[in-house]
Every structure is written in C-alpha cells, then in structure tokens.
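Asker: attaching a predicted model along with its sequence, questions to come.
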Amino acid sequence: MSSQELASLDQRWTAYQDLPELTNHWYWRPGWRADRQFYTWHLTFEQQPELHRLVNDLHQHLAIPGLDLVPLDGLHLTMQGLGFTDEIADVDVRAIVAEARRRCALLPPLELTLGPVDPDAEGVGLLVQPWDRVDRLRATLRAAIGAIWPAVPESSDGFRPHVTIAYSGSPAPTEPIRSQLANLRNRPPARATLNQVSLIALRRDNHTYRWTTVAAAPLNSI
C-alpha cells in the first residue's frame, strides 16, 4: 500500500472513531429527483467472484440498523460524471463514447485490490489500490470529454477511489458499526481485473443505485 493510500485509510479510520452518528446518504443532491437519470462513467464489478465472496462475508456482519447493504450487482466505482440525461444531446454522447473508446484502447486492463473496509459518515466502503492506475483512467476519460466539450464537468481534484458496500440510510449511532468494523479490518483484500469502463444512465431506486449501461470503452487486452 502506498503512503498516500495508507494515510487516507488511517485518517478516515481515526475520524470515524469520533463520529457520533451517520449522515443519511440518500438526501437529494442538486438537480436530482426520483424520475431523473444521470450519465456517468463507472467501473462495475460483474463476474468478480473473489470480490463478491468478500462483500458477502462483510455483509453478514453489517446487517445493522442504519446501513443499506449494496447488492452485488450494484457495486461500482464512480469515475466521472457527464450530466443529467435530459440535458445532454445524443450526438454528444456518441462523440464522447467514440473518443473515450479510442483513448481507453491504449490503456492496459485494471488490476486492483479492494479492501480493507474504509468507513465514513455516509457508509462503509472498500479501499481501492493502487490509486494511480484508477487516476490515469479517470484522466483519460476527462481528456476524452474535453476533446468534445469546451469544459469538463466536475473537478479533477479530490478524487478518492473507493467501492461502497453499505450506505447510511438514517442518522443512526455509529458505535455498533464501529465495533463490527474493528473486527473486519484485517480481512484480506479481494483482487479484481477490469477490462472496460462503462457509461451508464444512473438512477436511485429504493435506497439503491441502479443503472442502464449505455456504452462501454474497452481497455486494451493485448
């Protein structure tokens, strides 16, 4: 684990010890509503049995009031947003996808490890390593968007790769969760190899994120 990743993990764990209660993750962010979808590039984790075994194991210990467990088919790593689907022209989507495919084809598949548990006020995630490879892919996606649009949405700063396995569903006390997490921090991480990044239309559905895959940009497997 690099010094950057270790420092983040340690800082967040220390902060969590002083957190009295969770923050409800499911408040409506600006522009969001029940009938609206959002275009965003995500890494998704279908057909990743090692990760699924780890998450199933952790879920057995995190079925705690206040936490909404993320289903296996809802696991994701948020990479780069585009905007609400009702605000972006189809021609722009097609152009961005084509540019992303061209650029992502020059990158190798992502070989990642996920774990240990990494909590915050809005849920429990898994630390993703190494960050530099995910950062490179995100920069590639941003460059693809910037080749089509004069400005790239969202800031390039403050990106922290993580995969959430449980979201906070209410302002519940953290002490019972802290007690469980202390026993789970030494679980060995899971490995995952990802061969593409997906553009999805994301929606919220009963305290879960669901999506329709719009397109995929394969990573070079040669």
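Answerer: Arrived safely. Numbering: from 1, shown residues only.
Asker: make it CA atoms for all contacts and neighbour counts henceforth
Answerer: OK.
Asker: okay, now the nearest residue to residue 171 once chain neighbours are set aside: neighbour count?
Answerer: By the measure of CA to CA, 6 or more residues apart in numbering, the closest residue to residue 171 outside its immediate chain neighbours is residue 22, 4.6 Å from it. Applying other CA atoms under 10 Å, we find 23 residues neighbouring residue 22.
Asker: contacting residues for residue 22?
Answerer: Contact analysis of residue 22 by CA atoms under 8 Å, 6 or more residues apart in numbering lists 66, 121, 122, 123, 168, 170, 171, 172, 173, 174.
Asker: closest to residue 190 out of the residues you listed?
Answerer: Proximity of the contacts of residue 22 to residue 190 (CA to CA) peaks at residue 123, which lies at 19.3 Å.
Asker: let me know the helix or strand that the residue lying closest to that closest one once chain neighbours are set aside is in.
Answerer: Leaving aside its sequence neighbours, residue 123 sits nearest to residue 167 (CA to CA, 6+ apart; 4.1 Å). Counting by DSSP states H and E, the element that carries residue 167 is strand 162-168.
Asker: show me what secondary structure element comes after that strand.
Answerer: According to DSSP H and E, the helix or strand after strand 162-168 is helix 175-184.
Asker: does residue 130 touch residue 3 like I think?
Answerer: No: contact criterion CA atoms under 8 Å: residue 130 and residue 3 do not qualify, at 10.9 Å.
Asker: between those two, which has more neighbouring residues?
Answerer: Shown here are residue 130 and residue 3; by other CA under 10 Å, residue 130 has more neighbours (18 against 8).
Asker: how about the contacts made by that one?
Answerer: So residue 130 contacts 1, 2, 5, 112, 113 (CA under 8 Å, 6+ apart).
Asker: so what's the spatially most central residue of the chain up against?
Answerer: Nearest to the geometric centre of the chain sits residue 77, at 2.3 Å (CA atoms, centre = their mean). Applying CA under 8 Å, 6+ apart to residue 77 gives the contacts 42, 43, 44, 161, 162, 163, 164.
Asker: excluding chain neighbours, give the residue nearest to the fourth one in space.
Answerer: Among residues not flanking residue 161 along the chain, residue 128 sits closest, at 5.8 Å (CA to CA, 6+ apart).
Asker: and the gap between that neighbour and residue 110?
Answerer: Using CA to CA, to the nearest Å, one gets 11 Å for the distance from residue 128 to residue 110.
Asker: next up, a structure to set beside the first:
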Amino acid sequence: MLLTASPTAFPAAPPPSTDDPHIIAAHDWAAFGSVDQMNNHWDRPGWHSSTRAYYWMLTFADAAALTEQMRSCQQRLASLEFDLIDEDGLHLTLGRIGLTNEVSGAQLHTLRTRASARLPDAFTISAVPMAASRGAIRYSVAPWTPLINLHSDLSLASDQCGLPLKKPTSVLRPHIGIAYCNRTQNAHEVREAIRPLRDLPAITVQIGQVELVELRREDRAYRWRTLAVLPLR
C-alpha cells in the first residue's frame, strides 16, 4: 500500500521509510519541529458527551514495560499540565468505522466475520520515545508495514460491509499517545520538555489481536467498551 501526503494527517507526508525506526522517529520529530502552536485536542466539532462511535483499535494495558515507561515520561512532563492517558487507556487507533446510530447490528456482525477471515499474522512493533503532534505527546511507532497491512485488511472488510473507514490506509500515521494538550500552548516549550525523553530506549510490543470497540469521550479522556477481540494468525 502506497502512503500519500495529506493535510489531514500528521505528519502530512509519510516518512522516507516505513520500517526503519530511526528514520520514522526523526521524521516525526522534524514534523513537530515545524509546529509553532499546539491546540486543544478536545476542541473537535461533532464530538459530544453523548457521541458513540465504533473503532478498530490496538490496546496495551497488558504491556507492562510500555506502561511503566509511559508513566515515567508523564511524570517528567507534569509541568506541562496536559491530560494524561491512563494505563488502561493506552491505545493505537487503526480506524473509525462509524457512529453507533449509523451502523446496524447486522452490519457489525458481518464486519466481525469478514475481518476475522482476513487478518494477518501476529507481529512485533517498537514504541519509540518521544514526539508530538499539534494536539498530543506520543510515541513514534516502527515498523509501519505490518500496521499498514493490518489496516488495509480491516479497510477492505469494512468496504465489503458498506462501512468504509473514515480515513483510508494511504493516510495512516501510526502512533501511541501518552498525553493530550488541553489548551493553546507554545510548541517550543513542549519540544524542550520532550527532548530529553528521546534518549530513552524503545519498547518492544507484541501485537497478537485487534479490538472492535465502542468509543466515547469522558472527562477529557477516551473510554471504550470492547465488543470483539479478533486474534491475528
């Protein structure tokens, strides 16, 4: 799958390599280097306390080394006063399927069946400290190729059910957030706070399943109800 540049993605252009962790991390950092001002992550039209939507997601509540390092990084970034992600809220978003009131139970059942039939083999990724976007502090992730392949398979299953994902695979930019910006803030201050964390070691995480969840926003945090856990081969 060929990744393409898009103004809706961050970074807008894909990295020169989708597998080399050093190139991916440097590309993410360079993209954040062009940001002058961070924005309130929660200022998103269309999201309300009553909004519920179906998503494909990877979660990491059982990845002890990753959650331990995340907590350490969050403590070192406490002066920024961002909204911190809880251990059970750590995730990698793969794609939005649709609002719950727009997707029928029959469609959801068919989607689960078709997605299960075409999932790839389990794989390993590395969470690489640390970068940021316009609205969040986050890990870079490498390699992208197995995530791109997984997203492509899920996207095809969604297309077959008449539920195209909100964003195509071509604009996928995998990352794992640890803290959300909750106001307008000078990005230079955030860069200086993050910079020392970039010397921390990457954390290896095994990806053996993908989850279908019903997502909501609650008290400036994402919460979800897991509807299905689909094991990779």
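Answerer: Nice, I can see it. Since we're looking at a predicted model, the values are computed, not measured.
Asker: still on that earlier bit, mind checking which of residue 128 and residue 110 of the first structure has more residues around it?
Answerer: Neighbours of residue 128 of the first structure and residue 110, each counted by other CA under 10 Å, are more numerous for residue 128; the result is 24 against 19.
Asker: surely that one touches residue 135?
Answerer: No: using CA under 8 Å, residue 128 of the first structure is not in contact with residue 135; the gap is 11.2 Å.
Asker: mark which of the contacts of residue 130 of the first structure are buried, thanks.
Answerer: Neighbour-count burial (16 or more other CA atoms under 10 Å) is assigned, among these, to 5, 112, 113.
Asker: what about the residues you listed, which are in helices?
Answerer: Judged by DSSP state H, helices contain the following of these: residue 5.
Asker: could you dump the buried ones among the contacts of residue 130 of the first structure into CSV with distance to residue 87 of the first structure added?
Answerer: Shown next, in CSV, are these (distance: CA to CA, whole Å):
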residue, distance to residue 87 of the first structure
5, 36
112, 34
113, 36
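Asker: in the second structure, what stretch matches the strand holding residue 167 of the first structure?
Answerer: Aligned by TM-score structural alignment, strand 162-168 of the first structure falls on residues 175-181 of the second structure.
Asker: tell me, how many neighbours does the counterpart of residue 59 of the second structure in the first structure end up with?
Answerer: Aligned by TM-score structural alignment, residue 59 of the second structure pairs with residue 44 of the first structure. Residue 44 of the first structure is flanked by 20 other residues according to other CA under 10 Å.
Asker: kindly report the same for residue 31 of the second structure.
Answerer: 18.
Asker: any idea how far the helix or strand where it lies is from the chain center?
Answerer: Secondary structure from DSSP H and E places residue 31 of the second structure in helix 21-33. Put simply, helix 21-33 of the second structure sits 16 Å off its chain's centre (CA atoms, centre = their mean, to the nearest Å).
Asker: over in the first structure, tell me which residue corresponds to residue 114 of the second structure.
Answerer: In the first structure, residue 114 of the second structure lands on residue 99 (TM-score structural alignment).
Asker: burial of its match, as a residue count?
Answerer: Neighbours of residue 99 of the first structure under the rule other CA under 10 Å: 20.
Asker: other SSEs contacting the helix or strand harbouring it?
Answerer: Per DSSP H and E, residue 99 of the first structure falls inside helix 90-104. Counting contacts by 3 or more CA pairs under 8 Å, 6 or more residues apart in numbering; DSSP states H and E, helix 90-104 of the first structure packs against helix 131-146, strand 209-218.
Asker: just give the nearest non-adjacent residue to residue 168 of the second structure, would you?
Answerer: Once flanking residues are discounted, residue 168 of the second structure sits nearest to residue 155: 7.4 Å by CA to CA, 6+ apart.
Asker: does the one you found touch residue 167 like I think?
Answerer: No: using CA under 8 Å, residue 155 of the second structure makes no contact with residue 167, being 9.1 Å away.
Asker: returning to that earlier point: aligned partner of the residue nearest to residue 161 of the first structure in the second structure?
Answerer: Using TM-score structural alignment, residue 128 of the first structure lines up with residue 141 in the second structure.
Asker: can you tell me how far that match sits from residue 152 of the second structure?
Answerer: Distance, residue 141 of the second structure to residue 152 of the second structure, by CA to CA: 17 Å.
Asker: with adjacent residues omitted, what lies nearest to the counterpart of residue 158 of the second structure in the first structure?
Answerer: Using TM-score structural alignment, the partner of residue 158 of the second structure in the first structure is residue 145. Spatial nearest neighbour of residue 145 of the first structure, chain neighbours left out: residue 96 (5.7 Å); criterion: CA to CA, 6+ apart.
Asker: who's in contact with the one you found?
Answerer: For residue 96 of the first structure, the contact set (CA under 8 Å, 6+ apart) comprises 144, 145, 147, 148.
Asker: in stretch 121-135 of the first structure, which residues are buried?
Answerer: 121-131, 133-135.
Asker: circling back to that earlier point, neighbour-wise, which of residue 155 and residue 167 of the second structure wins?
Answerer: Between residue 155 of the second structure and residue 167, counted using other CA under 10 Å, residue 155 has the larger neighbour count: 25 against 15.
Asker: who's in contact with the more buried one?
Answerer: Counted by CA under 8 Å, 6+ apart, residue 155 of the second structure has contacts 164, 165, 168, 169.
Asker: what about the second one, which SS state?
Answerer: When the structure is reduced to helix, strand and coil (DSSP: H, G, I helix; E, B strand; the rest coil), residue 165 of the second structure reads as coil.
Asker: my read is that it contacts residue 98, right?
Answerer: Yes: Residue 165 of the second structure lies in contact with residue 98 (CA under 8 Å); the separation is 7.4 Å.
Asker: on that earlier part again, relative to residue 31 of the first structure, which of the helices and strands packed on helix 90-104 of the first structure is closest?
Answerer: Within these, the stretch nearest residue 31 of the first structure is strand 209-218; the backing value is 16.1 Å (CA to CA).
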